[in-house]
Structures are given as structure tokens and as C-alpha cells.
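In: take this sequence and fold it.
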Amino acid sequence: MDGDLLRVLSRILHNFYYMTKNPLIRTIYLYLFALVGLVLMVIGAVNFINMGLKAWVFTQADQEQTLWDAPPKPYGIEEKIPTDADVEKIELTETEKQAIKNWVMDYDAWNERTKNIDVAKSRRHREAARNLSFLIVGMPLYLYHWGVIKKETKKDKENA
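Out: Model prediction:
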């Protein structure tokens, strides 16, 4: 059974590669995937250039990102406290006091977790990984399909 499957797959690949019945479909496929590979490479390269410009020329371009990482919001208190209330005279319930203690602990934990994280640098690393993946996928896709196109064009010119 495995031999039959391999034979069928081999025949399908052979027919696809040499596609003599519908050369137009094969030509469209080759040019389309060469174009897709080229587009992926262009996107990756443009994004890398963008990252380089932000890192070395326009160094303030990523500054607002440091503001995005906000600390945990304070937990709600059941009663609204007027803004003009005397802070010394406000009395909290045990539940509210515990909620404030929990929030302070969460805030301290957030501070500890984020004190060594550079948000802009982290984002640049994420972008670099994505851009590199565009190049890694796009380059072989383009080179293979364009190589097949060039080889077939050369062969057609020799036969003509």
C-alpha cells in the first residue's frame, strides 16, 4: 500500500512539474508564487529599514511606547468618596482596607516584573523576528520559482 501511495504522489508531482496539459496554469502559478516571494522579501526589508531608522536616526520615534505599560488599576471601593473630603476623617471597612492592601501588593509585584523591561526594545525584537520570518519565507519562494521561470525561458529560446 505504501508503494502505491508513493507511486501516486510521484506521478502527481511529476505531472505538476512538467505540466504539459495546461502550461498556462503552470506559468501563472510560477509567476504568482515568484511575486508572492518578492512581496514578502520587500515587506521584510522595508520593515527592517524602518526599524533601523527608528533605532539610529529618529531615536525619539518609539518614546511614547514607554507610557503604554500601565500599572494595575486600583480596586473599586463600594462607596464613592467625595474629592473634597477630609482624608483624615475617611473611615474604610475591613474589606476596603484589604482591597487597598491587595492593590498595593499587586502594584509592587507589577513594579518588580516591569522594572527591567524596556518596552520599546521588546517591541523591536518582536518586529525583527517577524521581519526576518518574511525574508526567510520569501527568499526561497522567490528564488526557486524565479529560477524555474528563467530555466524554462532559456530552454524555450534554445528550442525556438
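
In: can we go C-alpha only for contacts and neighbour counts from here?
Out: Will do.

In: what's the longest helix seen in the chain packed up against?
Out: Identified as the longest helix of the chain according to DSSP state H is helix 119-159. Helices and strands touching helix 119-159, by 3 or more CA pairs under 8 Å, 6 or more residues apart in numbering; DSSP states H and E, are helix 23-52.

In: the helix it packs on: which residues count as buried?
Out: Along helix 23-52, these residues count as buried under the neighbour rule (16 or more other CA atoms under 10 Å): 26, 30-31, 33-42, 44-45, 47-48, 51.

In: can you check what angle separates the longest helix of the chain from helix 23-52?
Out: Computed with axes from the mean of the first three to the mean of the last three CA atoms, to 10 degrees, the direction of helix 119-159 lies at 150 degrees from that of helix 23-52.

In: check the offset of helix 119-159 from the chain's centre.
Out: Mean C-alpha position of helix 119-159 versus that of the full chain (CA atoms, centre = their mean, to the nearest Å) differs by 17 Å.

In: which ones are touching the residue nearest in space to the middle of the chain?
Out: Most central in the chain under CA atoms, centre = their mean is Arg130, positioned 4.5 Å from the mean C-alpha point. By CA atoms under 8 Å, 6 or more residues apart in numbering, the contact list for Arg130 reads Gly44.

In: one more, for comparison:
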Amino acid sequence: MTWIKKAYLYVVSLVSLIIIMVGAITLLNMGLKILLNAEEYYSYPMMAVNCQVPVEKGVAVKTTECDPDYQIKQQEYEKKNQQQQRKRDIAQSLAMIIVGTPVFYYHWKLARKEA
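Out: Okay, here's the model as predicted:
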């Protein structure tokens, strides 16, 4: 076997092993955060909303900031966004593991067989 083929097989094996490890570590991290009920994403505190309604040409204009439930809606939106981000992170980690494992196994098997 030529040295280029050996180098290719070992490099691909190493890269795929690193991808598997990153996916597994990320998945473990997410699992521990869920298990320990830890805050995953932090956000800045909400600013106080000035609910004075601006008047344009004698007509009061309602803005979203003057909605009394604005802060509650914003907190619900942030919570939903955090849950969706957690799901995306878990899916990405699983994809890294699922794709990286057969690539590693195949190339490592060829490298060991040819060595």
C-alpha cells in the first residue's frame, strides 16, 4: 500500500473520530443540563417599558411596547426559543455520531487491514 493511501485512511479515521467525540460530548453536555435542570441560555434582563402612548396629530398610537402583556409574551417567546435550540443541538449531535461512526469504522478497518 502506498504511503498516500495509508495517510488518507488514517487522516479520515482521525477526523471522523474527532467528529464522533465532539457529537458525544455535546450530547452528554445537553443530557446533563437537562438532567440537572440547568439554565442553558442566559439572556439580558428585560428593560423597563415606558408605556406612555405617543400621540400623532391628536390620535393615540398603540405600540407593542405599551402592551401590558409584552414582557410575559417576550419571556414565553424566549423560553420556546430555548427549547427549540436545545432540540436543534441534540439533533446535530446525533447526526455527528450517526454519520461519523460508519465513516470511522470503514476507514479504520481498511487501514488496519492494509497495515
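
In: if we can go back for a sec, alignment lookup: the residue nearest to the centre of the first structure to the second structure.
Out: Aligned counterpart of Arg130 of the first structure in the second structure: Gln92 (TM-score structural alignment).

In: could you measure from its match over to Asn29 of the second structure?
Out: 13 Å (CA to CA, to the nearest Å).

In: try Phe104 of the second structure
Out: Phe104 of the second structure is 23 Å from Asn29 of the second structure, by CA to CA.

In: what about Tyr106 of the second structure, neighbour count?
Out: Other residues near Tyr106 of the second structure number 13, with proximity taken as other CA atoms under 10 Å.

In: could you do Asp69 of the first structure as well?
Out: 9.

In: measure it to Gly44 of the first structure for me?
Out: Applying CA to CA, the value for Asp69 of the first structure to Gly44 of the first structure is 27 Å.

In: could you do Lys101 of the first structure as well?
Out: Using CA to CA, Lys101 of the first structure is found at 48 Å from Gly44 of the first structure.

In: mind checking the SS state of the aligned residue in the first structure for Ala60 of the second structure?
Out: Using TM-score structural alignment, the equivalent of Ala60 of the second structure in the first structure is Lys97. What DSSP: H, G, I helix; E, B strand; the rest coil gives for Lys97 of the first structure is helix.

In: ditto for the one 4 residues further on
Out: State at Lys101 of the first structure, reduced to three classes by three-state DSSP: helix.

In: equivalent analysis for Ala61 of the first structure, please.
Out: Using three-state DSSP, the structure places Ala61 of the first structure in coil.

In: the second structure: which residue goes with that one?
Out: Checking TM-score structural alignment: Ala61 of the first structure goes with Glu39.

In: try Gly44 of the first structure
Out: So, by TM-score structural alignment, Gly44 of the first structure is matched to Gly23.

In: what residues are up against the closest residue in space to that match that isn't next to it in sequence?
Out: Spatial nearest neighbour of Gly23 of the second structure, excluding adjacent residues (CA to CA, 6 or more residues apart in numbering): Ser93 at 4.3 Å. For Ser93 of the second structure, the contacting residues are 22-24, 26-27, by CA under 8 Å, 6+ apart.

In: please produce a markdown table containing the residues you listed, extended by distance to Tyr70 of the second structure.
Out: A markdown table is the format used below for those (distance: CA to CA, whole Å):
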| residue | distance to Tyr70 of the second structure |
| --- | --- |
| Val22 | 39 |
| Gly23 | 38 |
| Ala24 | 39 |
| Thr26 | 34 |
| Leu27 | 34 |
